[in-house]
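In: task: produce atomic coordinates for the following.
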Amino acid sequence: MAGIEGGGTLSEVYQSARKLLLRTRNEIERLERFETSVSGADSPELSFAVKKDISQIHSLCADMDRLWRSIPAKSQRDLWKKYHRYNLYI
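Out: Model (predicted):
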């Protein structure tokens, strides 16, 4: 994710994590289809991509937590959290 590593606003990191999460969800669905089919030739590469994306999601979540905690006013943190509460998982 170019541009996010080493910086970015909380909302930018959040949007990157959300996009990555949606892509990873699709990759997992594809991986599950390959595992149930007879020919799973693409499966090792896809499995590696999913593991890499999940690791990146963990990193982005840690960045979001750090950035969220750096917001000085509790009311602003609460407002951001309320607005984005479940959007990452939809």
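In: hey, let's count contacts and neighbours off CA atoms from now on
Out: OK.
In: so how far is Ile57 from the most centrally placed residue in the chain?
Out: Taking Cα atoms, centre = their mean, the centroid of the chain lies closest to Ala17, which sits 3.1 Å from it. To Ile57, Ala17 is 6 Å away according to Cα to Cα, to the nearest Å.
In: ok, the residue nearest to the centre of the chain touching Leu60?
Out: Yes. Assessed by Cα atoms under 8 Å, Ala17 is found in contact with Leu60 at 6.0 Å.
In: what's the burial count for Ile57?
Out: By the criterion of other Cα atoms under 10 Å, Ile57 has 19 neighbours.
In: any figure for the gap between it and Arg25?
Out: For Ile57, the distance to Arg25 - Cα to Cα - is 12 Å.
In: another for comparison:
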Amino acid sequence: MIKIKFIKIYRLEYCNTIFLEVMDMKTVSVRLNAEEERAFTAYADLMGEPLSTLFKRLMEEKLEDEFDMKLAEDFLERQARGEVEYITHEELMKELDF
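Out: Take a look at the predicted model:
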């Protein structure tokens, strides 16, 4: 089943036209035991956001952190193999025609 949620409604000042932006949202179920539910709900209340928003935000932050860590690891591996080239600020400015 596809759920449609209207997330933004714009009303133009001098017009009776209403524009709708529609997002297709997927529902994901997460099973929590009673202790997890209490902890997550308490944290969501503390942060002033619904559980679904809390989970999405925390998941996005985790993915960003892991992506950044992977980039750093890849850089260090390339650096260890001597594949990283450094240039001075002056060289960069010259390359960029500044």
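In: would you pull the TM-score for this pair?
Out: Comparison of the two superposed chains (TM-score structural alignment, normalised by the length of structure 1) gives a TM-score of 0.36, and 45 aligned residues with a Cα RMSD of 3.0 Å.
In: which residue ranges of structure 2 form strands?
Out: Ranges of strands in structure 2, per DSSP state E, are 3-11, 18-25.
In: run through the helices of structure 1 in chain order.
Out: Ranges of helices within structure 1 are 10-36, 43-69, 74-84, based on DSSP state H.
In: helices or strands up against the first one?
Out: Spelled out, that is helix 10-36 of structure 1. helix 43-69 (3 or more Cα pairs under 8 Å, 6 or more residues apart in numbering; DSSP states H and E).
In: now the helix it packs on: buried residues?
Out: 43, 46-47, 50, 53-54, 56-57, 60, 63-64, 67-68 (16 or more other Cα atoms under 10 Å).
In: distance to Arg30 of structure 1 added to the residues you listed, as CSV?
Out: Below are the buried residues of helix 43-69 of structure 1 laid out as CSV (distance: Cα to Cα, whole Å):
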residue, distance to Arg30 of structure 1
Ser43, 9
Leu46, 8
Ser47, 10
Val50, 10
Asp53, 14
Ile54, 15
Gln56, 19
Ile57, 19
Leu60, 23
Asp63, 28
Met64, 28
Leu67, 33
Trp68, 33
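In: ok, which pair from those is furthest apart?
Out: Farthest apart among the buried residues of helix 43-69 of structure 1 by Cα to Cα are Ser43 and Trp68. That separation is 36.6 Å.
In: how far away is Thr36 of structure 1 from Glu29 of structure 1?
Out: As judged by Cα to Cα, Thr36 of structure 1 and Glu29 of structure 1 stand 11 Å apart.
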